[in-house]
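>>> okay, sequence plus prediction incoming.
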Amino acid sequence: MKNNKCKVITGVNTRLSYFNGWEPVSINGGKERYSVSVLIPKEDKETLDQIEKAVDAAIEEGMSKFGNKKPNKQAIKLPLRDGDIERDDEAYKGHYFINANSITPPQIVDKNVKPILDRSEVYSGCYGRVSLNFYAFNSNGNKGVACGLGNIQKIKDGEPLGGRTNATDEFTTLESDDFLA
């Protein structure tokens, strides 16, 4: 396998938010894409270090997008964002986040790398590893590094995000079927 300097596989404490891995969605009227916001704990220095190196590699590989001059990182859009600063959301506190998307569906597997078929198994709030591919862009005057979504490996369940609740938390078992009478 060729070593891709622009690719990162996140650590096991990564959490999925705004998960759209089963069906593509249009965001702000754009082309339909599979997408996820990847929450990376600020303590996960290994993953964050890998992301920094991959972003640097994407800038190097995409120099033509920047007029063949290395851009100042403050002058371009970067994919790694600070949840404490940019989101007023408890789930993002203490995390960096990256929005990753793709026009092709990700493969979604379990801890044993077996395909997950039950769509309710993977959701916003569960933990997983995500394959991320960084690339340079220059579109309509916007320049920077974006993040493509590769594959997803679910590691463990987590508190659902976005108000999702389980039916077992909302309902009780009915003792009889007298209500049909």
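Ah, there it is.

>>> only C-alpha atoms from now on, for both contacts and neighbour counts.
Will do.

>>> show me what contacts the spatially closest residue to residue 82 that is not a sequence neighbour?
For residue 82, ignoring the flanking residues on the chain, the nearest one in space by Cα to Cα, 6 or more residues apart in numbering is residue 96 at 4.5 Å. Each residue near residue 96 by Cα atoms under 8 Å, 6 or more residues apart in numbering is listed here: 39-42, 80-84.

>>> repeat the analysis, applying 7 Å as the threshold.
39-42, 80-83 (Cα atoms under 7 Å, 6 or more residues apart in numbering).

>>> could you give me the PyMOL selection string for whichever of the residues you listed are buried?
Per 16 or more other Cα atoms under 10 Å, the buried members of the contacts of residue 96 correspond to this PyMOL selection:
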select buried, resi 39+40+41+80+81+82+83
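
>>> can you add secondary structure and distance to residue 59 and give the contacts of residue 96 back as a markdown table?
A markdown table is the format used below for the contacts of residue 96 (DSSP: H, G, I helix; E, B strand; the rest coil; distance: Cα to Cα, whole Å):
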| residue | secondary structure | distance to residue 59 |
| --- | --- | --- |
| 39 | strand | 23 |
| 40 | strand | 22 |
| 41 | strand | 24 |
| 42 | coil | 23 |
| 80 | coil | 14 |
| 81 | strand | 17 |
| 82 | strand | 20 |
| 83 | helix | 23 |
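
>>> could you pull out the helices for the chain?
45-61, 83-86, 167-170 (DSSP state H).

>>> for residue 128, see how far away the residue nearest to residue 82 is.
Going from residue 96 to residue 128 by Cα to Cα, to the nearest Å gives 15 Å.

>>> same deal with residue 21?
Look at residue 21 and residue 128: by Cα to Cα, they are 12 Å apart.

>>> the lengthiest strand in the chain packs against which elements?
The longest strand of the chain (DSSP state E) is strand 142-156. With contacts taken as 3 or more Cα pairs under 7 Å, 6 or more residues apart in numbering; DSSP states H and E, strand 142-156 sits against strand 95-102, strand 108-109, strand 127-139.

>>> use this one as the comparison:
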Amino acid sequence: MANKKNNPLKIVLGTCRVSYVHIKEPAAFEDSDPKYSVTFLIPKDSPDVERIRAAIRSAYEANQEGLFKGKPLSSPKLWNPLRDGSEVLEEFPERKEYEGCYFVKAASKTQPKAFDTDKQEILDLDEVYSGCYCRGV
């Protein structure tokens, strides 16, 4: 069994701002299946950025020939989960919170749990909202 502490694909994000929080009820976009989701806004100078890039490289190396069919990691046909906030600002200039950030969207069909700084489960999920600062796993 793999040691969870050494799993290169598991990232615990430092504190960062969240946007588009849908953890109380799942949301569906453009006729997709409803999912719970949150977008993490990560400052470009955060040490989390390199750890996320390393996890992406690890996932790619483990699946290069199978899932990714030998395409290079730089291929525009491969979707990169770490996106530049500048892309959002080009289309939506009013979303100033994306300025100077990368972003990662986390989504799941199962409802995530939320915990406070004392590691107590947050039962009222209205306490976690777009604009607040959170950590993510």
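That came in fine, so what should we check first? None of these values were measured; they are calculated from a predicted model.

>>> picking that back up, trace the residue nearest to residue 82 of the first structure over to the second structure, please.
Superposed on the second structure with TM-score structural alignment, residue 96 of the first structure falls opposite residue 102.

>>> try residue 77 of the first structure
Per TM-score structural alignment, residue 77 of the first structure is aligned with residue 79.

>>> nearest residue to whatever residue of the first structure lines up with residue 33 of the second structure in space, please, no chain neighbours.
Alignment note (TM-score structural alignment): residue 33 of the second structure maps to residue 31 of the first structure. Spatial nearest neighbour of residue 31 of the first structure, excluding adjacent residues (Cα to Cα, 6+ apart): residue 25 at 7.9 Å.

>>> for that neighbour, the count of nearby residues, please.
Counted with other Cα atoms under 10 Å, residues neighbouring residue 25 of the first structure total 16.

>>> quick check, residue 21 of the second structure in contact with residue 37.
Yes - using Cα atoms under 7 Å, residue 21 of the second structure is in contact with residue 37, at 6.1 Å.

>>> any idea how far residue 110 of the second structure lies from residue 44 of the second structure?
Counting by Cα to Cα, the gap from residue 110 of the second structure to residue 44 of the second structure is 29 Å.

>>> could you do residue 58 of the second structure as well?
Using Cα to Cα, residue 58 of the second structure is found at 21 Å from residue 44 of the second structure.

>>> repeat for residue 38 of the second structure
For residue 38 of the second structure, the distance to residue 44 of the second structure (Cα to Cα) stands at 18 Å.

>>> again, but for residue 13 of the second structure
In terms of Cα to Cα, residue 13 of the second structure sits 13 Å off from residue 44 of the second structure.

>>> now do residue 8 of the second structure
20 Å.

>>> out of the helices of the first structure, which is the most enclosed?
helix 45-61 (a mean of 19; mean count of other Cα atoms under 10 Å).

>>> which outside residues touch that one?
By Cα under 7 Å, 6+ apart, the list of residues contacting helix 45-61 of the first structure reads 5-8, 10-11, 134-136, 145.

>>> then stretch 112-122 of the first structure?
108-110, 154.

>>> most neighbours out of these, which is it?
Most crowded among the contacts of stretch 112-122 of the first structure, counting by other Cα under 10 Å, is residue 154 at 24 neighbours.

>>> how close does it get to residue 71 of the first structure?
Per Cα to Cα, residue 154 of the first structure is found 36 Å from residue 71 of the first structure.

>>> counterpart of residue 119 of the second structure in the first structure?
Matched by TM-score structural alignment, residue 119 of the second structure corresponds to residue 113 in the first structure.

>>> how many neighbours does its match have?
Around residue 113 of the first structure there are 12 residues (other Cα under 10 Å).

>>> over to residue 35 of the second structure?
Residue 35 of the second structure has 19 neighbouring residues, counting by other Cα under 10 Å.

>>> repeat that for the one 4 residues further on.
Residues lying near residue 39 of the second structure (other Cα under 10 Å) number 18.

>>> what sits against it?
18-21, 103-106.

>>> which of these count as buried?
Buried by 16+ other Cα under 10 Å: 18-19, 21, 103-105, out of these.

>>> distance to residue 123 of the second structure for these - can I get that in CSV?
Listed next are these as CSV, based on distance: Cα to Cα, whole Å:
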residue, distance to residue 123 of the second structure
18, 18
19, 20
21, 15
103, 26
104, 25
105, 23
